[in-house]
Every structure is written in C-alpha cells, then in structure tokens.
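Visitor: show me the folded form of this:
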Amino acid sequence: MRDAEMANDLQSDGLDLRVSLFSDLRVSKCGLDFEHQAQNEGFRFVAGVDEVGRGCLAGPVVAAACVLDPAKALPKGLNDSKKLTAKRREEIAAELKELVVGYSIARIEAEIIDEINILEATKKAMYLAIANLQPQADFLLIDALQLKQIFLPQKAIIKGDAISASIAAASILAKTYRDELMREYDHTYPQYGFSSHVGYGTKIHLDALRLFGHCPLHRKTFRGVL
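Guide: Next up, the predicted model:
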C-alpha cells in the first residue's frame, strides 16, 4: 500500500507527485477507467474529490472525498450530480453510503469564503475532506483542480464528475449533503426560499435580497448580494 509516508519520500527524491501516471484516455462515459489505471500502478485507496456550491450566493462551499469498492457494482445511473434529478441523487447517495470503502464531507462557511475567496475556500474544503477520509487515500482523482499543498499522487480531470465514477460519487454525496443543509436553513430564513434554489442566484433569490437584504448565510463579496 502506498501511503502519505511514501508520498513524502517521493517528494524528497524530487519527483512531481502531480505528474499524470495515465496515458491519454478517451473516456466518454462515467466509469472506473481512471481508478483502474491507478490501481494497476499499485495504489489501493483511490479517492475521487469534488465540490458543490462554488457559484452560490449563500451557504457554504462543500467538498467530498470518496473511495469506491472496486469489487462492488456501481449504482445505476451514477453520473455528474448536475445531470441527475434531485430524487435520483438522493437514491444514489443512499446506495453509495452502503457500498463505498469510505467517504468524508467538509464545508467552508460564507464568512470564511468572504475572507479568503471562493477558490481558496474550495481548496480548503477539499483539503479537509481528504484529511478526514478513512481509510486514508493514497491517490487522488480531483475534478479540475490540483491541490499542491497535499503531497499525494493526484490527477486533475476536467469535467471529471462526468467520466470518473469516484469523482461523480463525491459530487453526489456533496450535493445531497449541501441541499439538505440549505433546506434546514430555510426554516431559519424562510423569506429567501433556500429550499428551492439552495443558495443559487435565481430570480426569486435576487428579488428576496432586494426586498430583505442579506442574512448571515450570504457571501457579501459576491455580486448581487449587496
């Protein structure tokens, strides 16, 4: 098993842990192509990492890290969370929680997003999700971003949530967690309609902001909030 200690050894030898181990794959559907390549290189716990909520005007940015069990069948319809209905996301999330080797979810609140900016907050949420993952990942598949402060072998995949099952699983776990959180916030701040738009900048949300002003959940550095 390759673990963080081995990753640190590789770093000390001057190797770039973010150099791809993969040949150029022509992947057109969500599956385990990337995961299998990493496992063929000797990695055991390959974690998919993704976030949700970057573009919202209110609420946290949420990240999830997820290690799938290669011996178990993927949930039917597993794909980018944005391509699924809310009902199907909930169904797949429930299935994933029963069959994954491990998963972790982390969030960064609006106040911190305003302090450090949304990109850094997104990375921070990912760092926390990875750090809390059990078992510890020894290879990362990340949707679009490279996490340079984590010294683990990793591959950033553009639109990875559409072609990597692990990243898709992370996106669904993060999305369902965040949506439920925003529905809970709707009870505290019912005037904004959080249960319907979960913090995105819809007309209903923007109209509510103009009428009621912002609340503690809003990201004050985002256009349209102030």
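Visitor: can we go C-alpha only for contacts and neighbour counts from here?
Guide: OK.
Visitor: which secondary structure elements does the helix or strand hosting Ala156 contact?
Guide: Using DSSP states H and E, Ala156 maps to strand 154-157. Helices and strands touching strand 154-157, as assessed by 3 or more CA pairs under 8 Å, 6 or more residues apart in numbering; DSSP states H and E, comprise strand 139-143.
Visitor: list the helices and strands the strand it packs on packs on?
Guide: strand 46-52, strand 154-157, helix 165-188.
Visitor: try it again at 10 Å.
Guide: helix 33-40, strand 46-52, strand 61-67, strand 154-157, helix 165-188 (3 or more CA pairs under 10 Å, 6 or more residues apart in numbering; DSSP states H and E).
Visitor: mind listing the helices for the chain?
Guide: Using DSSP state H, the helices of the chain run over residues 4-12, 33-40, 86-99, 110-116, 118-131, 165-188, 194-197, 203-212.
Visitor: please provide the structure for the following sequence as well, for comparison with the first:
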Amino acid sequence: MTTPDFELEMGLIAQGYKRVAGVDEVGRGPLAGPVVAAAVILDPRDIPEGLNDSKKLAPSRRFLLDDQLRSRSKFAIAEATVAEIDDLNILRASHLAMKRAIGALSPNPDYVLIDGNLIPLDLELPAQAVVKGDTRSVSIAAASILAKNWRDQLMVDLAQQHPGYGWETNAGYPSKYHKEALQNLGVTPHHRRSFKPVHNILYQE
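Guide: Model (predicted):
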C-alpha cells in the first residue's frame, strides 16, 4: 500500500515555486448537504506524521491530524451549496468549492496540486491534476482530512435540525436508511434535487 509523500511538492519547490498547495474535495456522492473543499500549504520542515487519504484513517486519527494541521499549516476550507450543485452539476460545483478554498488561502499559493484528473476552469494559477492524489501527495491528503472532518461535522449539525435521515452517521450519502427516510419523511431543503433518488421522489406523479 502506497502512502503519500512530499516528492511532488519538493520537485515544484526545486523549480522555484515557494508555496505549493494541495487541494481536495469531499461530498460528491451524497444526496444531501454541500460539497466541501480544502486547500493546504504544508511547512516542509514541519509536516505532521501519518497524513493519508482521509478515507483510510480511523476517525480518532483524523481528528488528531485535523488539530495538528490547523496549528502547523496554512489552510482554507470552502463550500459549494446544494443550490449551486443543482444549478451547475456536481463536478462544476466541486471545482467551484476548490477555487473558493484556493482563493481564501493566505498567503496565496503559487502552484496547486488538485486531486483528480481535471483542473477547474478559469483557475488563474499554475496547477497539476493528480489522479488518486490523496494517496500520492501529503498536501492533498491533508486537504482531504480537513474537508472530510468539516463536512462530517456540518452534517451532524444538520441532522439535529432534520432528524430521521441518519446524517450524523451517513453524512448524507445514499445509505439504505437514508433512502428509506427520503420515502417516508420526504425531501428537505438540504437535499440535492438534481440527484436521481431525490428527483424521483419529487416527481413521482
């Protein structure tokens, strides 16, 4: 199993890019809630141990690394709303969240490593798309951790306003419980109307 490292970043730093940011998003697949992106510039001399793809980390480890990243890196977290997801489509909305996170980073990065195979349109910075980036680059892995923890907590908060969908455990993903609740309780303002299971319930007639 490969673990992410700092080699991509070191190569770019050697080319003269001082601030290389890793960018990742979380929440393309859920039926409810926003899509969330994070952008992270790690300090090459102070990289937290054990950074990895957020999906491969136990929650306790993720929370510990989240704390360390908040105190030891430069980062920004941004969202694209359910309305934006329905308006643009999920890919464009996730890229919008990425651009917002990159734009909110201070100091500004001068190069970005984007998880995936596409660079967001109109990104005015040098960038590289990195397939499976959260398993290759510690900066992208760091972004995946911050984005996932932020979004999971957001869904726990929304679950208190809209109980019965199980968002505190399924984070809005289409679990069996969530899909049954959609049938029984109906659609909330936080559901993505462009997603098929939600759309089908709204337009059953």
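Visitor: TM between them?
Guide: A TM-score of 0.94 describes the superposed chains when it is computed by TM-score structural alignment, normalised by the length of structure 2; 198 aligned residues with a CA RMSD of 1.2 Å.
Visitor: now what about stretch 4-12 of structure 2, what contacts it?
Guide: For stretch 4-12 of structure 2, contacts defined as CA atoms under 10 Å, 6 or more residues apart in numbering pick out 13, 15-22, 41-42, 44, 47, 50-53, 111-113, 128, 130, 132-142.
Visitor: in structure 1, what stretch matches it?
Guide: Using TM-score structural alignment, stretch 4-12 of structure 2 corresponds to residues 30-38 of structure 1.
Visitor: could you do stretch 35-44 of structure 2 as well?
Guide: So stretch 35-44 of structure 2 sits over residues 61-70 in structure 1, by TM-score structural alignment.
Visitor: circling back: tabulate the helices of structure 1 (TSV), appending distance to Leu57 of structure 1.
Guide: Converted to TSV, the helices of structure 1 look like this (distance: least, CA to CA, whole Å):
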stretch	distance to Leu57 of structure 1
helix 4-12	36
helix 33-40	33
helix 86-99	20
helix 110-116	9
helix 118-131	11
helix 165-188	12
helix 194-197	10
helix 203-212	9
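Visitor: Leu145 of structure 1 is nearest to which of the ones you listed?
Guide: helix 118-131 (8.2 Å; CA to CA).
Visitor: distance of the residue mapped onto Ala93 of structure 1 from structure 2 from Lys176 of structure 2?
Guide: Aligning on TM-score structural alignment places Ala93 of structure 1 opposite Asp66 in structure 2. Using CA to CA, to the nearest Å, Asp66 of structure 2 is found at 30 Å from Lys176 of structure 2.
Visitor: go on, Leu64 of structure 2?
Guide: Distance, Leu64 of structure 2 to Lys176 of structure 2, using CA to CA: 30 Å.
Visitor: quick one, what contacts the spatially most central residue of structure 1?
Guide: Residue closest to the mean C-alpha point of structure 1, counted by CA atoms, centre = their mean, is Asp50 at 2.2 Å. The contact partners of Asp50 of structure 1, taken as CA under 10 Å, 6+ apart, are 62-66, 105, 122-123, 125-126, 129, 141-145, 160-161, 166-175.
Visitor: apply 6 Å and report the result again.
Guide: Ala63, Ala64, Asp143, Ile167, Ala170, Ser171 (CA atoms under 6 Å, 6 or more residues apart in numbering).
Visitor: in space, what's closest to the fourth one - neighbours in sequence excluded?
Guide: In space, not counting the residues next to it along the chain, Ile167 of structure 1 is nearest to Gly48; the distance is 4.1 Å by CA to CA, 6 or more residues apart in numbering.
Visitor: and for Arg92 of structure 2, the neighbour number?
Guide: The local packing of Arg92 of structure 2 (other CA atoms under 10 Å) involves 16 other residues.
Visitor: residue in structure 1 matching Val23 of structure 2?
Guide: Looks like Val23 of structure 2 aligns to Val49 there (TM-score structural alignment).
Visitor: what's the local residue count around Glu51 of structure 1?
Guide: Glu51 of structure 1, neighbours per other CA under 10 Å, totals 29.
Visitor: Asp179 of structure 1 versus that one, what's the distance?
Guide: For Glu51 of structure 1, the distance to Asp179 of structure 1 - CA to CA - is 13 Å.
Visitor: which one in structure 1 is aligned with Tyr165 of structure 2?
Guide: By TM-score structural alignment, Tyr165 of structure 2 lines up with Tyr192.
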